[in-house]
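Asks: my questions concern the predicted model and sequence given below.
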Amino acid sequence: MYAILDIETTGGRYNEEGITEIAIYKYDGHKVVDQFISLVNPERDIQPFVVNLTGINNNMLRSAPKFYEVAKRIVEITTDCIIVAHNAQFDYRILCTEFRRVGYDYERKSLCTVELSKNLIPGQQSYSLGKLVRSLGIPVSDRHRASGDALATVKLFKMLIDKDSEKSIIQNSVRANPKHQLEPRHIDIINELPSVTGVYYIHKADGEIIYIGKSKNIKKRINQHFTNTNPKSKKIQSLVSTVTYEETGSELVALLKESEEIKRLKPIFNRALRRTIFTHALYSFIDEHNYINLKIDIADGRKKPITTFSNRQSGKSFILNAIEEYQLCQKLTGLYKTKTSCFNYDIKTCEGACIQKEPPELYNKRVNALISKNSYSNKNMVIIDKGRDIDERSTILIENGIFVGIGFFNLNYQINNIDILKSIITPMSNNRDTQHIIQSYLRKNKKVKQITL
């Protein structure tokens, strides 16, 4: 018996993804005998590029069941089944990760239709699901949705079973998926670590730092490093001798310290984070009619951005939300290319700045409100976040639009007196990455307290 499935996820860091949709078809080798299809509330945000790919957004999942609410049904429908999926290693890993979060030990054998297809249908230009089924004449609907992709995999699997006339290839391709066993020295390291937010440092035997990371749960994150099977994790597992950490309480402080420490120490396994961590930025300019225009563009060090983004899709999502929140014009934000009115004006949700119907003064007032909220240029401000203890708070100081440093305090009067505040601040480097980290964090965490000095 086979459980042919497909999973859509939030995207994000390895082993930190969440399931957004799952479809399982129980197949007896001849026909589908049971099925389960459901959206899943992942309890975390979906990456913008995934929203663009699947069409599944955060609003769609608010009333969807959480994973623990569908876990029992998944166990039941896959009991005594071999898991079948296109790139089974990914789907099986995600499923095991979700079950691990709810404290259940999930284990099944698996079959990968990518591997089977390469053996039974060699010579294909591509073995991605969409291109493969099209080349084989297999109809597929709802591409990049769990049900559509799982049904396409059912039809592909039927074809593969027919092609495997001796039934030997499929039999030999079944994976037992043994659990990754932690080495005793790795277990000892993990046992010494706390489940707190902070920055961690992975050391070799001679004390050299080979990797720096941040996590909201250091113990859990190190456990992931020691159980992952990707090449970088395996190298870290072979070299690690000790792990030290610095608790921060605040994820923002951890992000800032991680960025600074990586630039300062340049660990061998942090090559990606040595580079600038954003690719696109939001810029403004005034057009010939005196309207402030906004534009998402590739980040340019010679120009001063309002705010920055990790990728173009993230910037586009920001603009879409800004249009709604500030009643901005699609044309003047670069989303709707036209010589006449924008689409929102036609449906009466734009005041007409696109055709000079709304006065520039009124329109620009709303744009400036957006710019002021999302840029701390020339501002003197303090950001207050969680501390390391229940009665402590962390603080990030910005003077004249420049990030000065971070500190911790217990008494409110300390942040109301600028001289005392400066005395508890540990100076840190101000650069484009720190600006991106702070602005990005404030966009995602709107409840974080900000005080203008």
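Replies: Arrived safely.

Asks: from now on I want contacts and neighbour counts done on CA atoms only, so please keep to that.
Replies: Noted.

Asks: hey, where'd the strands end up in the stretch 201-350 of the chain?
Replies: With strands called from DSSP state E, counting those that start in this stretch, the stretch 201-350 of the chain shows them at 209-215, 242-247, 280-286, 292-298, 307-309.

Asks: list of residues touching the first one?
Replies: Contacts made with strand 209-215 from outside it, assessed by C-alpha atoms under 8 Å, 6 or more residues apart in numbering, are listed as 196-204, 221, 236, 251, 254-255, 258, 261-262, 265, 267-270.

Asks: do the same with the shortest one
Replies: Contacts of strand 307-309 with the rest of the structure, by C-alpha under 8 Å, 6+ apart, involve 278-283, 299, 315, 374-375, 436, 439-440.

Asks: is there a quick ChimeraX command that grabs whichever of the residues you listed are buried?
Replies: Command for ChimeraX that selects the buried part of the contacts of strand 307-309, burial taken from 16 or more other C-alpha atoms under 10 Å:
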select :278,280,281,282,283,299,315,374,375,436,439,440
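
Asks: T54: which of the contacts of strand 307-309 is nearest?
Replies: Closest approach to T54 among the contacts of strand 307-309 (C-alpha to C-alpha): G315, at 18.2 Å.

Asks: verify the stated contact: the closest one with Y283.
Replies: No - here G315 lies out of contact with Y283, judged by C-alpha atoms under 8 Å, at a distance of 10.9 Å.

Asks: identify the contacts common to these two.
Replies: Common neighbours of G315 and Y283, using C-alpha under 8 Å, 6+ apart, are I296.

Asks: included below, for side-by-side comparison, is a second structure:
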Amino acid sequence: MYAILDIESTGGKYNEEGITEIAIYKFDGHEVVDQFISLVNPERKIQSFVVGLTGINNEMLHHAPKFYEVAKRIIEITEGCIIVAHNAKFDYRMLRLEFDRLGYNFERKTLCTVKLSKKLLPGFESYSLGKLVKKLGIPITDRHRANGDALATVKLFKLLLEKDTDKEIISSNLKLNSISSVDQKLIRLIEDLPNAVGVYYFSDNQGEIIYVGKSNDIKKRANQHFTSDAPKSKEIQEHVTSIDFEKTGNELLALLKENQSIKKLKPKFNSALKKDLFSHGLYAFTDHNGYINLCVTKLNPKESYITSFTNFQQGKAFMERALETYALCQKLTGLHKTKGACFNYTIKQCDGACIGEETPEIYNKRVKQLIDFYDYQNKNMIIQDRGRHPGEKSVVLIENGELAGAGYTELNFQVEKISILKNVINPMENDRDTQHIIQSYLRKTHKTMKIINYK
């Protein structure tokens, strides 16, 4: 649990300042669950340059509560939380300073989004909150006011969690909050899991991630792990003490994140990804009559293919659907081996490419439509789908036929401007497995999915 906050102060000599405004958002790693926002009467003069910067003056704070009046609420909302702030050293010092004046020892763990940004978003000219969120396309209102800056920090921290592919933020949190009870731990571990699509991470009592999985229903899948008598499940039940999860909004992001996490983290209870998970591919060739033929056969790493399948049966089923969708010929798709007309021609569902009645030029146009849709080789495109909550969209960026990365956007211009989109997304390795995952997903019908081509 995190307490993401921002504090405005009077300015002045070091350790003689006072808090003028505070905003705290309690964040569970996925959504805001509580908040506290208030002006504070610092009982001291505000420096003139601070008034110019924030717009907060002494007259505004005359009837605001003094710090001792809001101290109890601050303690309650930050209890059990890691404090997150942009330049956390300053905000945490200000809190401790005010509590010291009340004779109370205020102690919390802290995370600084400046330091996290420098590590997870290298190469930026400036890491000030205003310039950083502008580069990332994150909206910010009321700059230099506690609520506006705190809300921007919430959005920034969510993005940093996405960028944290090594899960260092999660692991550090889990080490602080691991469950030590053995008897009831499995029941308690799944209590707060969502019935949502995403990726889940099982960790041991050292904060080490020992298993990564994906599911369309995280809670249901975790329960299956904990009720199974399979040897691997039994081992996981013995070692797991904490579970973290990432909602992804859709299955494609879950599959890509699972693939990336397993390869990067190498959890000890994850088997290596099978090299033959996708064993067959769809290939095209032009026959001596000039017709483009399609066939499903075993994958050959040396030859380019249109799309891939887990087995021959899946490929055959795909071709049977494509036959109807694109009005193709059974003979020229390998579904009906014959020297003459295919069966569909006899029932008037084929225009006769199999016997030369339909010209190659006309028939090949429809075949090329299929190839263009499913083969993204050398293409630049964005696969847009549902996000983790209403108003958010997921994006998968393909550049020159290769996966560049994936992430989430809330504003249209973040998608329309590729330079901003590249800052928002989390880079991902392009390999054969990711290519299979994307191609397989594109073959399915998704009402919410949208393909955006760009130059």
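Replies: Here it is on my side, so go on. Predicted, not measured: the structure shown is a model, and the values here were computed from it.

Asks: so I371 of the second structure touches I306, yeah?
Replies: Yes - shown here, I371 of the second structure and I306 form a contact pair, counting by C-alpha under 8 Å, at 6.5 Å.

Asks: quick check: neighbours shared by the two?
Replies: By C-alpha under 8 Å, 6+ apart, no residue touches both I371 of the second structure and I306.

Asks: the longest helix anywhere in the first structure corresponds to what range in the second structure?
Replies: In the first structure, assigned by DSSP state H, the helix with the most residues is helix 146-163. Per TM-score structural alignment, helix 146-163 of the first structure has no counterpart in the second structure.

Asks: mind listing what's buried in that helix?
Replies: Under 16+ other C-alpha under 10 Å, the buried positions of helix 146-163 of the first structure are 146-154, 156-157, 159-161.

Asks: who's sitting farthest from the centroid in the second structure?
Replies: G340 (52.0 Å; C-alpha atoms, centre = their mean).

Asks: map that one across to the first structure for me.
Replies: Per TM-score structural alignment, G340 of the second structure is aligned with T340.

Asks: contact partners for that match?
Replies: C354, I355.

Asks: switch to 6 Å and redo it
Replies: Contact analysis of T340 of the first structure by C-alpha atoms under 6 Å, 6 or more residues apart in numbering lists nothing.

Asks: other SSEs contacting the longest helix of the first structure?
Replies: strand 2-9, strand 19-27 (3 or more C-alpha pairs under 6 Å, 6 or more residues apart in numbering; DSSP states H and E).

Asks: most packed of these?
Replies: strand 2-9 (a mean of 26; mean count of other C-alpha atoms under 10 Å).

Asks: list the contacts of that strand.
Replies: Where contact means C-alpha under 6 Å, 6+ apart, the residues beyond strand 2-9 of the first structure that reach it are 18-27, 78, 81-85, 146, 150.

Asks: now do that strand and helix 146-163, the angle between them.
Replies: On the basis of axes from the mean of the first three to the mean of the last three C-alpha atoms, to 10 degrees, strand 2-9 of the first structure is oriented at 140 degrees to helix 146-163.

Asks: the helices in the stretch 301-450 of the first structure, which residues?
Replies: Under the criterion DSSP state H, counting those that start in this stretch, the stretch 301-450 of the first structure carries helices at the ranges 312-326, 343-346, 360-374, 413-416, 418-424, 432-444.

Asks: same list (those helices) but as JSON lines, adding distance to D391 of the first structure.
Replies: Compiled in JSON lines, the helices of the stretch 301-450 of the first structure are given as follows (distance: least, C-alpha to C-alpha, whole Å):
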{"stretch": "helix 312-326", "distance to D391 of the first structure": "34"}
{"stretch": "helix 343-346", "distance to D391 of the first structure": "48"}
{"stretch": "helix 360-374", "distance to D391 of the first structure": "29"}
{"stretch": "helix 413-416", "distance to D391 of the first structure": "14"}
{"stretch": "helix 418-424", "distance to D391 of the first structure": "16"}
{"stretch": "helix 432-444", "distance to D391 of the first structure": "22"}
